[in-house]
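Engineer: Generate a structure from the sequence data that follows.
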Amino acid sequence: MELDIVDVNLNARSNNNYKIFTVIYISLFIFSQEFRSILGGELFIINPIAIICVALLIVNNMTVKLLRNLDKLFGVMLVYMISASTYEPQLSTILNTICTTFIPIILILVQIEEETLVKIFEKLIRIINVLMILITIIGILECIFGININIYFSGFMSARTGGQIMSNVGSQRRMYSFMGHPLFNTELYLIFFVLNIIYDRYILKTNDRLWIVCVATIGICLTSSKSGLILLGVAIVLLYRCNSKFKKFVYIFCGMFIILKLGLLDNVLIRFGEESLTSGRNETWDKIQMMGLYPIKFFSGYGKDSTFNLNNITSFWASAAFEYPFRAYEFECGILITILIYVYILILPIIKLIKYKQKELLIGFLIIFIDVNTFNGLIASGDKFYIFCLFIFIILNIGELKYRTCNKLKI
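Structural biologist: Here you go, the predicted structure:
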């Protein structure tokens, strides 16, 4: 009888987890941050559905281990709130930062059972595959026919992104989408590539699919992201498996030849020739350092979006220097809070993946981590931090599953 009750409880928890993650996926990828903006600015900044789902995940998966980890995270939140109270003029700004930065980190701490993990991973793969194929098809049509299909989506998006789409014309146009900026699209393509490789290898236990490489390569070429293309190249070399190294070399050579012939790399090559790899971010940082403006503080910062205030007192676009998230966090929140955030999104995943002895998962994580730290996505308003934490959640849970399976431990 007791065993039956335990089974019923496990099944109920598993079903609840599946439903919760389904709703999270809908809030992040279908009713996304851009489309939510039509309901008002606050709903664009904060994802109330995701916040409720994270709270339900805590209740549904409460363990002693999770409770201890939450205690530590809530301690970090308390440190942030005390620090932010000295420089943030409004309580709502502090709450916004908690909702868009600290609450998503809870996803990293959640561990779920094997059966549910496989199901929610499969659903995520299906959603992200359809999403990226659709974005790629639209991008190809725009490229071939010289049209701007995304203009028709711009009316349902945030004013800033909509304006960027409207002005995205000319020979050096970059691929926007209904998900947002080209650099965010690049992040999604890299996540799409890495997660599909992991799904093929760890869940399906099959050879990696070639079409995944093709979609990711075409997509990132259309976004014209220099760092994204380099990271994809690294991912293909280190993660993509083929029956033979010779076949892999032939695929890469033929793919690059076709891409060059079709002119998909033209914009990227032009940008490599005209700009540095950082698109002027490091150069702008050097200028600010020489001017001695607003020195970085340890215990406190200058407040949310304060980097844009620098544009008002300089003759150049000074905020570009802070488009790296770690610099923006240091400037806006202080060095201490930045370190505490990066403990969760960098140090903790690396330690766990090394413990699990999962080299490929570690490589995949580092590729995405490097990418999200090459532009201001994590520090910007919206769902970008949630999506990155969701990616880490999948990586860590797959690593945990593989480790326990290999060592015949109970999950």
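
Engineer: C-alpha only now, for contacts and for neighbours.
Structural biologist: Noted.

Engineer: Mind listing residues that contact the helix or strand harbouring Ile350?
Structural biologist: Applying DSSP states H and E as the criterion places Ile350 in helix 348-356. Helix 348-356 has contacts (CA atoms under 8 Å, 6 or more residues apart in numbering) with Lys359, Leu361, Leu362, Ile392, Leu396, Gly399, Glu400, Lys402, Tyr403.

Engineer: How far off centre is that helix?
Structural biologist: Offset of helix 348-356 from its chain centre (CA atoms, centre = their mean, to the nearest Å): 19 Å.

Engineer: To compare against the first, here's the next sequence to fold:
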Amino acid sequence: MKIKVEKSYVNCYYIILLSILLFGYTMRSSLISGVFGYINIMFYACMFLILLKWIKCINYNSFVVAAIFLLILYVDIVTHSNFNQIVTSMVTFVFPLLLFCVNYNKIIKNKELFIVKSIKILNFFIVITFIYIIIDMITGATLTRSLATIFPKLAEYIPVNTGFLQFRSVSYLGHELYTKHFFIVFYILNMIYYSINTKSIMNIVAVHFISIVGVALSGSKIAILVLLFLMIYFNFKGKNKFIKLLLIFIGLLIMNSLGIFDFVINRFKTTTLTTGRSLAWNIISPSLPNIKLIGGSGENLTANLMNRFTQTQVTAAFEYPFRMWLYRYGLIPTILILYQLYIKSFYKFLKGKNLIFIVSFSVIIVETSTFNQLVYNPDFCIAVIMWNIILNCMYDLYQEKKFTGENSYDQKNIK
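Structural biologist: Below is the predicted model:
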């Protein structure tokens, strides 16, 4: 009976993954207006089930999350922030952190099974997304136009120019930068598993192909550089490292000849690496007050700045989430949020001196910190939390030397 209970709670993690990949924020907010559109019901139901089950085992993270909540609430009250804006921010990047309050080890007993199933769920939806963006690119965003009649928020991402390979790919997930994030994580998780387990969950050639095409069509300059770095890092190992890199190089040349990289290369030529973020920051930063330990403009920051600057300038200047948190709430709340999302896991990997996890998680930190979805998309924080849990499980197994190659698990039990 105990095993069944444990299995049922592990399923909560799978449901959480499905909640962000199947019916994400863009689609959800199209049907549910206001603050309620931000609430991922499936996630919160699963999280509260976990918290209620292990309420006596809640760890020190609960104090950190409570501190974040109280400090942000204090700043918002002092700055007379709008109630709906306060709730929206709490739902977006504070309340999801409660999932860290129960140690995943108490729920996930078979870590290898959990890892494989989680990656398989991600792989399935990435393949669906890949097929979607290819069809959309060929047909001039026809799929997105059709879906936008049901989910109006998607209409915001339909480009003016929908010529073949002449626009940034969009998907049912929404924003192109949000979509490309999942392609990056797809590559990282599959390659880590392959690197430390000597077998793959998905064909490795397919993983490379889907990742590079998916990221290239998103038009993200930073993402394409990050992915190329990861490809070199993961493949520059073993006896055949030069052959593998040569094959990747040939593959990239073929894709380039087909025009896959035309759009992103053109963006490198016509815009800076940060696409105006640095310029906008240089314009706005002299008008900003000094950063406080606790305190800032609260939820009024953007509105206050837009009285003096354009929306484009404000958005570009505060694309980096940590910058938004610093000037909204102060240094201490920002550090506590970053501690929960990044510092805690990074320190664990750094302490273990395991380069594959240090590099992979560093990439996730950089990649998720270069656009503002952590501040505005409630599912993005949930996604980052799930990557924390999956990577920590992989790290634990690796450290315990339970990945033993071809016979490390019974394929019949993993479906």
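
Engineer: Mind checking the TM-score on these two?
Structural biologist: Once superposed, the chains reach a TM-score of 0.88 (TM-score structural alignment, normalised by the length of structure 1), with 395 aligned residues with a CA RMSD of 2.5 Å.

Engineer: farthest pair in the contacts of helix 348-356 of structure 1?
Structural biologist: Within the contacts of helix 348-356 of structure 1, two members stand farthest from each other by CA to CA: Ile392 and Tyr403, at 16.2 Å.

Engineer: neighbour-wise, which of the two wins?
Structural biologist: The residue with more neighbours, out of Ile392 of structure 1 and Tyr403, is Ile392; 23 against 17, by other CA atoms under 10 Å.

Engineer: Tell me, how many residues neighbour the aligned partner of Leu230 of structure 2 in structure 1?
Structural biologist: For Leu230 of structure 2, the aligned position in structure 1 is occupied by Ala235, per TM-score structural alignment. A count of nearby residues for Ala235 of structure 1, using other CA under 10 Å, gives 22.

Engineer: What residues of the helix or strand encompassing Ala235 of structure 1 count as buried?
Structural biologist: Using DSSP H and E, Ala235 of structure 1 sits in helix 226-239. Under the neighbour-count criterion of 16 or more other CA atoms under 10 Å, helix 226-239 of structure 1 has Lys226, Ser227, Gly228, Leu229, Leu231, Leu232, Ala235, Ile236, Leu239 buried.

Engineer: distance of the second one from Leu190 of structure 1?
Structural biologist: This points to Ser227 of structure 1. Between Ser227 of structure 1 and Leu190 of structure 1 the computed distance is 11 Å (CA to CA, to the nearest Å).

Engineer: hang on, the earlier thing: tell me the average deviation of the helix holding Ala235 of structure 1 from structure 2 after fitting.
Structural biologist: Mean deviation of helix 226-239 of structure 1 relative to structure 2 after superposition (mean CA distance after the TM-score superposition for structure 1): 0.7 Å.

Engineer: Report the aligned residue range of structure 2 for the helix or strand following that helix.
Structural biologist: Helices and strands here follow DSSP H and E; after helix 226-239 of structure 1, the next one along the chain is helix 245-262. The alignment of helix 245-262 of structure 1 onto structure 2 (TM-score structural alignment) covers residues 241-258.

Engineer: From the contact counts, what lies against the longest helix along structure 2?
Structural biologist: Looking across structure 2 with DSSP state H, the single longest helix is helix 111-138. Judged by 3 or more CA pairs under 8 Å, 6 or more residues apart in numbering; DSSP states H and E, helix 111-138 of structure 2 is in contact with helix 2-21, helix 142-148, helix 176-197, helix 204-218, helix 378-399.

Engineer: Could you export these to JSON lines, including columns for distance to Pro289 of structure 2?
Structural biologist: JSON lines is the format used below for these (distance: least, CA to CA, whole Å):
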{"stretch": "helix 2-21", "distance to Pro289 of structure 2": "36"}
{"stretch": "helix 142-148", "distance to Pro289 of structure 2": "41"}
{"stretch": "helix 176-197", "distance to Pro289 of structure 2": "30"}
{"stretch": "helix 204-218", "distance to Pro289 of structure 2": "35"}
{"stretch": "helix 378-399", "distance to Pro289 of structure 2": "28"}
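
Engineer: And the ones you listed: which comes nearest Asn103 of structure 2?
Structural biologist: Across these, closest to Asn103 of structure 2 is helix 378-399 (CA to CA), at 9.5 Å.
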